[in-house]
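In: sequence first, predicted model second:
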Amino acid sequence: MRGSRVSYVFPIYNETGNIDLLYRTVDEVVRGLPYEIELIFVNDGSRDDSLAKLRALAADDPRVKVLDFARNYGHQIAVTAGLDASTGDAVIIMDSDLQDPPRVSIDLLAKWEEGWDVVYAQRRSRKDTPFKKATAAAFYKGLRYMSEVDIPANTGDFRLLDRRVVDELSKYKERDRFLRGMVSFIGFDQTAVQFDRDERHSGESGYPLGKMITFATDGIMGFSTFPLKIISRIGFVAAAFSVVGIVYVLVMKLFVPQVVVAGWAFIVLSILLMGGLQLIMLGILGGYVGRIYRQVQQRPLYALRDERPSPVALVTPIAAAASAPQATSVAPVGTPASADDRTAATQ
């Protein structure tokens, strides 16, 4: 085997209706696997009782580790925190709404054992609304055309990463994160596993239209300068239309002045057109400048309110036997972290 330990990472945001079934399903899937299992749940500022359910799981199952964000930071940051906290030789990222079938992780592990470093789950079919399917198809087609990195179509964050890839990914500190693009950018040996995506079991999507647009923008601006190139092309096209307009006005003024009417409407429309184009261009430039501004601030990606693994969650059987005399020094599950611990967790 390539390793003895596998970590699962689950971002959680208002998933109270999914947590119990998710845990049971994953438990059934991993029960027969020849690995030590680590289950990392990242509570991304949930406003329901998701955190209480996660802490109950951690109290009952030593494989469960719970990270509690100080506020909502977003899906990509939650996945990043889970990767940072993982200790497995392989890490599997999976959504918590059961649209990513846990059983597919067995296929991901099989490919990993064959020697692949990244195994991404590629959707063969998906049970979504026609609007969701259409926008997703348009996004991946546009991203593939504009991106400077080959990002596989019909893939999300559901994938397996070898420890080498996870360690390499930890060096990437950009704030506007698009993880599937970052993984493609890193390289290593990558392959796909086809699967059929299920319906969401419970709750509402964490990606409404506004967040979908923001996410798509992160993907495009993070891996392409194509929007900047469009600006100059639009400028040349607008200049060409202006030259045509000038020639038209001069010809009419010189040869058929009797039909020329005071062109205030034409002037106003021209000003509005050019003004609109300029605002669009400034918006594109502003998007890139904003990303630079957020990056140079060098703020931490996230802050943890609490980090509560089970006391043996990160200890292998061999290590546990070696450290048995000191077992009484480990704080029990549920013991509040000290101020120093909480401070260290946020760094």
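Out: Received the coordinates, thanks. Numbers count the residues shown, from 1 in each chain.
In: hey, let's count contacts and neighbours off CA atoms from now on
Out: Noted.
In: buried set for the longest helix belonging to the chain?
Out: The longest helix of the chain (DSSP state H) is helix 264-296. Applying a neighbour-count criterion of 16 or more other C-alpha atoms under 10 Å, the buried positions in helix 264-296 are 277, 281, 284, 291.
In: can I get those residues in CSV including distance to residue 314?
Out: Supplementary listing: the buried residues of helix 264-296 in CSV, determined by distance: C-alpha to C-alpha, whole Å:
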residue, distance to residue 314
277, 56
281, 51
284, 45
291, 36
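In: another one to put next to it:
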Amino acid sequence: MVVPLYNEVEVIEEFHRRLVAVMDATGRRWEVVYVDDGSRDGSAALLQALQQRAPNAAVVSLSRNFGKEAAMTAGLDHAQATDAVMVIDIDLQDPPEVIPDLIAGWQRGFDVVYAQRRSRAGEGWLKKATAHGFYRVMARIGGPVQLPPDVGDFRLMSRRAVDALLRLRERHRFMKGLFAWVGFPSLAVPYDRAARAAGRTKWNYARLLDLSIEGITSFTTVPLRMATWLGLVTALIALAYGARVVLMALFYGDPVPGYPSLMTVVLLLGSVQLMTLGVIGEYLGRIFNEAKQRPLYIVSEHRPSGLSDAPA
């Protein structure tokens, strides 16, 4: 089990209690890797105390907040399971009680078994609508990488799927897309997403917008192609308008220049140019960050579980 977290001191104990109850009932050997992504609220101290009394728990502490995508990668890097690895959020919106259904799908021979949301309790209509729209946009422009709709990070992956995923070391990470990119036989398990058990979400609309841009620019060049087509259409419109102005001047004269139309054309062309430059800048910034080859994360401390020397 890989569990990334940031400032989740209110839910750690309850999550671990429910996780232990579910996993012990499966009768399988298991380990949970908690990845503390630079928490500042006491989560680190609580995880240390929990790890001392829980033989199945390992803790990976990052040197600062690197973001959930990097924290998930750190957990996958430190997961020692030889059979399967599961990713789940700690806020209990993804109920641990769904885990047996994911394991059952994996036992049927599927390499990836992902939990697909039927409903989303505790979320407003705006967040539901924007999430719905994002998944549908990605389905249209994703090309060969088809992002399953209404699917988060909650999933089980076979060891070979995890090993394939860990070969992808790009700095701008959109894990939902990377999960889909590696392929392998997959199965969806529907479930009802619960409301957050405690605390506040770390994903405000600004961060969700950043994640959406990350996902779109990481897996498709459609925005660049759209900018090209927009420039072509604008050029054709400008050419047609210019021809009209010339013909009107030749046949009817031009005693008074049209200030409103001139301003409209200038503003239109300027906005198209700036928007196109912005799209190019998004891709150029990602090339710049990839070229620096910085590590995805830095571990300040790794406390392995009591099972670290035994096959998982």
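Out: Cool, got the structure. All values derive from a computational prediction rather than experimental measurement.
In: picking up where we left off before, elements contacting the longest helix of structure 1?
Out: Taking 3 or more C-alpha pairs under 8 Å, 6 or more residues apart in numbering; DSSP states H and E as the contact definition, the neighbouring helices and strands of helix 264-296 of structure 1 are helix 226-255.
In: relative to structure 2, which residues correspond to the helix it packs on?
Out: Matched against structure 2 by TM-score structural alignment, helix 226-255 of structure 1 falls on residues 222-251.
In: pull the distance from that stretch to the chain's centre.
Out: For stretch 222-251 of structure 2, the distance from its own C-alpha centre to the chain's C-alpha centre is 38 Å (C-alpha atoms, centre = their mean, to the nearest Å).
In: so who does the closest residue to residue 32 of structure 2 other than its chain neighbours touch?
Out: Nearest in space to residue 32 of structure 2, with sequence neighbours left out and distances taken as C-alpha to C-alpha, 6 or more residues apart in numbering, is residue 1 at 4.4 Å. When the contact criterion is C-alpha atoms under 8 Å, 6 or more residues apart in numbering, the partners of residue 1 of structure 2 are 30, 31, 32, 33, 79, 85, 86, 87, 88.
In: rerun at 10 Å
Out: Going by C-alpha atoms under 10 Å, 6 or more residues apart in numbering, residue 1 of structure 2 touches 19, 23, 30-34, 56-58, 75-76, 79-81, 84-88, 155-156.
In: what is the equivalent residue in structure 2 for residue 267 of structure 1?
Out: Alignment note: residue 267 of structure 1 maps to residue 262 in structure 2; criterion TM-score structural alignment.
In: distance from whichever helix or strand comes after the longest helix of structure 1 to structure 2 after superposition?
Out: The element immediately downstream of helix 264-296 of structure 1 (helix or strand, assigned by DSSP states H and E) is strand 304-309. Superposing on structure 2 places strand 304-309 of structure 1 at an average distance of 1.1 Å from its equivalents, by mean C-alpha distance after the TM-score superposition for structure 1.
In: strand 304-309 of structure 1 maps to which residues in structure 2?
Out: Counting by TM-score structural alignment, strand 304-309 of structure 1 pairs with residues 299-304 of structure 2.
In: related to what we said a few turns ago, among the contacts of residue 1 of structure 2, which are in strands?
Out: Assigned to strands by DSSP state E, the following of the contacts of residue 1 of structure 2 qualify: 32, 33, 34, 57, 58, 84, 85, 86, 87, 155, 156.
In: now distance to residue 223 of structure 2 and neighbour count too, for the residues you listed, in a markdown table please.
Out: Shown next, in a markdown table, are those (distance: C-alpha to C-alpha, whole Å; neighbours: other C-alpha atoms under 10 Å):
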| residue | distance to residue 223 of structure 2 | neighbour count |
| --- | --- | --- |
| 32 | 39 | 27 |
| 33 | 37 | 26 |
| 34 | 37 | 27 |
| 57 | 43 | 24 |
| 58 | 42 | 28 |
| 84 | 36 | 21 |
| 85 | 34 | 23 |
| 86 | 33 | 24 |
| 87 | 31 | 21 |
| 155 | 29 | 25 |
| 156 | 32 | 27 |
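In: pick the one among these closest to residue 235 of structure 2.
Out: When these are ranked by distance to residue 235 of structure 2 (C-alpha to C-alpha), residue 155 comes first, at 47.3 Å.
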